[in-house]
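Enquirer: please work out how this folds:
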Amino acid sequence: MAPAIPAAMERPHFIGIGGAGMSGIAKILAQRGAKVAGSDAKDSPTAEALRAHGVTVHLGHAAEHLADDASAVVVSSAIRADNPELARAAELGIPVVHRSDALASLMDGLTAIAVAGTHGKTTTTSMLAVALTELDLDPSYAIGGDLAGPGTNARHGAGEVFVAEADESDRSFQKYDPQVAIVLNVELDHHANYASMDEIYESFEKFAAKLRPGGTLVVGEHSGARELAARVATGREDLEIVTVGEGEGSDAHILKIVPNGMKSEVTVALDGAEHTFTVSVPGRHYAHNAAAALAAGARAGLDPAALAQALTAYTGVGRRLQLKGEAAGVQVIDSYAHHPTEMTADLEAMRGAAGDSRLLVVFQPHLFSRTQELGTEMGQALALADGSVVLDIYPAREDPIPGVTSALILDAARAAGADVTPVHDKGTVPDVIAGMARPGDFVLTMGAGDVTDLGPAILARLAN
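Expert: Just a heads-up that it's a prediction; the model follows:
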């Protein structure tokens, strides 16, 4: 039986319903029987997937899109105050609900596992969702990416477990009260919202403080995650803290990671037993993600031996080293990496998988504020590639910052010895790559913006 729908969510209207986080919540509500509507700037496969679930999706933002009888208007932090549908909600007296509050309400009464961290959230949440489904536990989940295709980022299940990606970017993850929380790593990012590491730690501490009494905090091997665990341990003696890593003394001890092309074989010692399983994505950081998923599932009451084997069913998630296709002997892979740590991890993973083959990158910086703070490190990361094309900055929700352009990345990349080419017209990238690539190469489209759209175009150009 589906959990009861909160009264405010019986007839919700989502502004920006096509977004990764928003669309997932809308889909779950529709599957539970709510009458869901919303609007988005443009049509998309995600919008079509929502319509298949009975959701009304309006194109563009206009006051008339908001029905007078809407029970609530759901927004993300990306929605600006001057949105006409927000203004109409104020006129009608319709309450405005942040997406994090909407998601928190969906987890009520269920065993919630929340996955947080500066990097790796989507992958780890997806691993758990796939493994729980493989075990016939019929989980509910909300993920910041698609498992297999548009609209597969969320699901309402009849089981007792709800797995959710917990986003720290706007502090919204502080609304959740999970039974088990994973914190993979803690680094400074989202510079428009956080001015220092102290603010980041404070935010993550508030997230951990919301864990249910007697809950479990699973932390990765990253120094920031371990620092968080030390801070949390002094104030919550009721919590169990489970450490994950390759270092001696880790509770979930990663004994071995054996690369095998685009896969790895991983062995983890947990609670006195060893578990060996395959991770179908290359790279050490993905093996760590899988070990964290194993530890969290075990603390949520699942059999670790069965869960380890079920993790083998995970074959990837959209934009996380996702193979887009092959043409003229060139494989095109898509990566969501946009922070230097993520870029380095994915590039190192691909270097290991590519062997002696060349690795070419099409990189699109994401956000002016991030480029201003981390542009040098982004350029240094690109030195791991054999050649890179660097696009203009994808602004997303931000206005330009004077003097902040992709030139910051290009200068740093060249200083690090990287071969980089600036391209200002995204439409010319397929021709540029066709002139660079040769059979056996790997091409990696990288960034959190619309660079992902270039994969099919590059493949088509290579094929011709």
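Enquirer: could you use CA atoms for every contact and neighbour count after this?
Expert: Noted.
Enquirer: didn't residue 141 look like it was pressed against residue 166?
Expert: No - between residue 141 and residue 166 there is no contact under Cα atoms under 8 Å: 11.4 Å.
Enquirer: helices along the stretch 151-300 of the chain, start to end?
Expert: For the stretch 151-300 of the chain, the helices defined by DSSP state H, counting those that start in this stretch occupy 197-209, 223-233, 284-299.
Enquirer: for those, which one ends up most surrounded?
Expert: Counting by mean count of other Cα atoms under 10 Å, helix 284-299 has the highest mean neighbour count of those, with a mean of 25.
Enquirer: next SSE downstream of it?
Expert: helix 304-311 (DSSP states H and E).
Enquirer: quick check: the nearest residue in space to residue 78 that is not next to it in sequence vs residue 80, distance?
Expert: Nearest non-adjacent residue to residue 78, counting by Cα to Cα, 6 or more residues apart in numbering: residue 397, 6.2 Å away. According to Cα to Cα, to the nearest Å, residue 397 and residue 80 sit 9 Å apart.
Enquirer: next, the second sequence, to be compared with the first:
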Amino acid sequence: MAPGIPTALDRPHFIGIGGAGMSGIAKILAQRGAKVAGSDAKESGTAEALRELGATVHIGHASGNLADDATSVVVSSAIRADNPELVRAAELDIPVVHRSDALASLMNGLRAIAVAGTHGKTTTTSMLAVALTEMGLDPSYAIGGDLAGPGTNALHGEGDIFVAEADESDRSFQKYDPQVAIVLNVELDHHANYASMDEIYESFESFARKIVPGGTLVINADQQGAVELATRLRGEELLNIVTYGDSAQADVRVHKITPRGLSSEVTVLLNGKFLTFTVSVPGAHYAHNAVAALAAGVALGLPAHNLASALGKYTGVKRRLQLKGEEQGVQVIDSYAHHPTEMTADLEAMRGAAADSRLLVVFQPHLFSRTQELGKEMGDALALADASVVLDIYPAREDPIEGITSALIIDAAKAAGADVTHVADASTIPDVIAGMSRPGDLVLTMGAGDVTDLGPKILARLAQK
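Expert: Below you'll find the predicted structure:
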């Protein structure tokens, strides 16, 4: 039996309930029987899915949305102090609960696997959720994206395992007490919250030290930041460290990755034996994510062969190299990549999967602070495409920074020899791509903002050619 609902979350009100992280927690609480309510800035499929679970979802933020009998107001770090519902909560003396504390309470009493890293979290968490479900273990899970199969980002299961994406961006992942934790990579990002790599390392160290005594940290043996983190943690008592990757010293060693079109065949050396399985998404980085998931499941005591076979049932997450459709011989694919490492990995994956195709990219930078720090690296990544169109920066929760525009990325891309164009008006993108593309091309919409909305519009315009 899954644990019950904490009193504070019996009648929760979520500000920004439609967000990827917030909606997942709200869904699980609703499935457990809580009276869930909340608000979001705009209507969405997520809002409707929550209503189908019995939640009350208001569109727009207003003090009147908050019921007097709410037992808590759940917020993320993106909610500003002057939000009218947050102000009203203070007037009514209703406790405010951070999203991470709410998620931590949902994991209490269950065997938790927490997946952390600068990138790859959503994919790896999803792989575990799908594989454990396929094995009949009925896990609970909370993910930062919708699974392509079940089509949801969260589920309350009757099993005793909870798989959660652990977000380092605001240090909230330090709230969790997992039995197994994965660290995929450690890189400098989230520049509004971290001033240096030392701060990043300290944050990940705090996360790892919250693993329950006798638990396991599964960590990348190939990525520099992860290797440094493992070195820092080697002296920790009651912490088992399992490494994975291409390194000959890795505990779970990647022996071979064989591309098979839009999938890969992966062979690993585990406990002295070779094990081969299929990963149904392209690219070496996704294969490594699957190996991390395999190592974590084995650390939890699951049979390696059964888990490896079940991982082959994973078919992707929305916005992670998701095929949106094909028109006039042009395939349109959507990518959530917004950090240079992610961008490079996805572009290389598409190159490997369709080596004879031209690759056209519509890129939307995400956050002024990230562009300020990593604009050159983003431009370098775009040089992997045959041609790119760069939109204005998607601000999300940030205010503009003087002098920081898409020009930083465009100038770097051109310096790297890329064919890149700036388009300020996103509504013209379908016409621009229709003019650029020809049969056999791949079009990749890329970024963490609303660039994802352009995929269907591009397809509709291509259909008119």
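Enquirer: can you say which of the helices of the stretch 151-300 of structure 1 is nearest to residue 147 of structure 1?
Expert: The closest of the helices of the stretch 151-300 of structure 1 to residue 147 of structure 1 is helix 284-299. By Cα to Cα, the value is 15.4 Å.
Enquirer: that closest one vs structure 2, mean deviation?
Expert: Taking mean Cα distance after the TM-score superposition for structure 1, the mean distance separating helix 284-299 of structure 1 from the aligned residues in structure 2 is 0.4 Å.
Enquirer: ok, and what's touching that helix?
Expert: Here helix 284-299 of structure 1 makes contact (Cα atoms under 8 Å, 6 or more residues apart in numbering) with 113, 120, 123-125, 127-128, 180-182, 184, 216, 218-220, 242, 244-245, 252, 254, 257, 264, 266, 268, 270, 279, 303-304, 307-308, 311, 345, 349.
Enquirer: can you flag the buried ones in these?
Expert: Among these, the ones that count as buried by 16 or more other Cα atoms under 10 Å are 113, 120, 123-125, 127-128, 180-182, 184, 216, 218-220, 242, 244-245, 252, 254, 257, 264, 266, 268, 270, 279, 304, 307-308, 311, 345, 349.
Enquirer: for the most centrally placed residue in structure 2, what are its contacts?
Expert: Per Cα atoms, centre = their mean, the C-alpha nearest to the average position across structure 2 is that of residue 122, at 3.4 Å. Contact analysis of residue 122 of structure 2 by Cα under 8 Å, 6+ apart lists 143-145, 165, 317.
Enquirer: over to residue 65 of structure 1?
Expert: So residue 65 of structure 1 contacts 38-39, 58, 85 (Cα under 8 Å, 6+ apart).
Enquirer: now rank the residues you listed by neighbours and give me the top one.
Expert: Of the contacts of residue 65 of structure 1, residue 38 is surrounded by the most neighbours, 29 neighbours in total, counting by other Cα atoms under 10 Å.
Enquirer: how near is that one to residue 101 of structure 1?
Expert: Per Cα to Cα, residue 38 of structure 1 is found 17 Å from residue 101 of structure 1.
Enquirer: and what of residue 36 of structure 1?
Expert: Counting by Cα to Cα - residue 36 of structure 1 and residue 101 of structure 1 are separated by 16 Å.
Enquirer: which one of these two has more residues nearby?
Expert: Set residue 36 of structure 1 next to residue 101 and count neighbours by other Cα under 10 Å: residue 36 wins out with 26 against 16.
Enquirer: using CSV, lay out the contacts of residue 65 of structure 1 together with distance to residue 175 of structure 1 and secondary structure.
Expert: Listed next are those as CSV, based on distance: Cα to Cα, whole Å; DSSP: H, G, I helix; E, B strand; the rest coil:
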residue, distance to residue 175 of structure 1, secondary structure
38, 23, strand
39, 24, strand
58, 29, strand
85, 24, helix
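Enquirer: what's the farthest-apart pair in these?
Expert: The largest separation in the contacts of residue 65 of structure 1, counting by Cα to Cα, is between 58 and 85 at 11.5 Å.
Enquirer: can you pull out the helices in the stretch 301-450 of structure 2?
Expert: 304-311, 340-353, 368-382, 407-415, 429-436.
Enquirer: just name the most buried of those.
Expert: Stretch with highest mean neighbour count among the helices of the stretch 301-450 of structure 2: helix 368-382 (a mean of 23; mean count of other Cα under 10 Å).
Enquirer: return the subset of the contacts of residue 122 of structure 2 lying in strands.
Expert: The strands, defined by DSSP state E, take in residue 165 from the contacts of residue 122 of structure 2.
Enquirer: can I get the contacts of residue 122 of structure 2 in a markdown table with distance to residue 69 of structure 2 and neighbour count?
Expert: Shown next, in a markdown table, are these (distance: Cα to Cα, whole Å; neighbours: other Cα atoms under 10 Å):
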| residue | distance to residue 69 of structure 2 | neighbour count |
| --- | --- | --- |
| 143 | 29 | 28 |
| 144 | 29 | 24 |
| 145 | 31 | 25 |
| 165 | 31 | 26 |
| 317 | 37 | 27 |
